[in-house]
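Student: here you go, sequence then predicted model.
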Amino acid sequence: MRQNGEVISFKTVAERANVSREYLYRQFKEVIQQLRTAALQQVVTIDGEEVRVRSAGRAATIEVALRHKIKRLESELAEVRQQKMELDRRYERALGEAEEWRSRHQRAVTELLEVRSRLTSYGSS
């Protein structure tokens, strides 16, 4: 059971051995408790990090929680991408408007310099 990563409890051992839990409590209580304790103390290395081995039930609970979290994060990511696209569009629009105002300003400055030049030439004549 331990090698297969199965939960070691009085119930699971009794079911596997086809005996009553009462029998196990009377005859093998200490052995089963030691096996359970040893199973809880086991450590495996995953991606360079030591992690305690979990029971199948606990692992399944964690897996479900992580799957929900992944779905939530994927949804948030899609929303953020949508917001980024909208902000990119607004940015491009603002850049276009800024370019338009810059060219208008440039034309106005050019016209002003031309008018000044004409006024100066009228004043010298």
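Tutor: Perfect, thanks for sending it.
Student: CA atoms for contacts and neighbours, from now on please.
Tutor: Will do.
Student: Phe10: how many residues sit nearby?
Tutor: Using other Cα atoms under 10 Å, Phe10 has 20 other residues around it.
Student: my guess is it contacts Leu24. True?
Tutor: Yes. Using Cα atoms under 8 Å, Phe10 makes contact with Leu24 at a distance of 6.9 Å.
Student: here's the one I want to compare it with:
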Amino acid sequence: MLARHKNLRAVTDLSAWDGVEGVFVMVLDRYKQVYIGQALDIRSCVKRHWSGTKQSDRLIFPDKPSSVLPIYSFRALDTSRIFAAFLGSIVPGRWRTPASLTPGKLVGLAG
């Protein structure tokens, strides 16, 4: 995905993305998961994901075999890497991800 979207940059200082509208990718290497999101404020959105909670009955949805843990189940130290791109640097209609990588969904990685 990074090869296809060269405008995604590694985030080394999250505060630099304060108030920035764009897309971001949170990589959870240990769990072989990736989360793709869009936000009006990337920094705030990532921090909300790290501090959010879900009721325990919402952790398994819609059923046990097809359930995926929500991004709110993970914290800052679970996130290995973050990549982000300014929304202005994305050509409309050109931000395409594989069908399995839907914005707002935590997805397993092969490997």
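Tutor: Yep, that arrived. Because the structure is a prediction, the values reported are computed rather than measured.
Student: got a TM-score for the pair?
Tutor: Here the TM-score for the pair of chains, by TM-score structural alignment, normalised by the length of structure 2, is 0.23; 40 aligned residues with a Cα RMSD of 4.7 Å.
Student: give me the common contacts of Phe10 and Leu24 of structure 1.
Tutor: Common neighbours of Phe10 of structure 1 and Leu24, counting by Cα atoms under 8 Å, 6 or more residues apart in numbering, are absent.
Student: all strands for structure 1, in order.
Tutor: Secondary structure of structure 1 (DSSP state E): strands located at 43-46, 49-52.
Student: how about CSV for the ones you listed, with distance to Leu66 of structure 1 and mean neighbour count added?
Tutor: Formatted as CSV, the strands of structure 1 follow (distance: least, Cα to Cα, whole Å; neighbours: other Cα atoms under 10 Å):
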stretch, distance to Leu66 of structure 1, mean neighbour count
strand 43-46, 16, 11
strand 49-52, 16, 12
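Student: in TSV, list these along with distance to Glu100 of structure 1.
Tutor: Shown next, in TSV, are the strands of structure 1 (distance: least, Cα to Cα, whole Å):
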stretch	distance to Glu100 of structure 1
strand 43-46	57
strand 49-52	57
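Student: spatially central residue in structure 1, please.
Tutor: Leu73 (4.9 Å; Cα atoms, centre = their mean).
Student: any idea how far Val80 of structure 1 is from that residue?
Tutor: Taking Cα to Cα, to the nearest Å as the measure, Leu73 of structure 1 and Val80 of structure 1 are separated by 10 Å.
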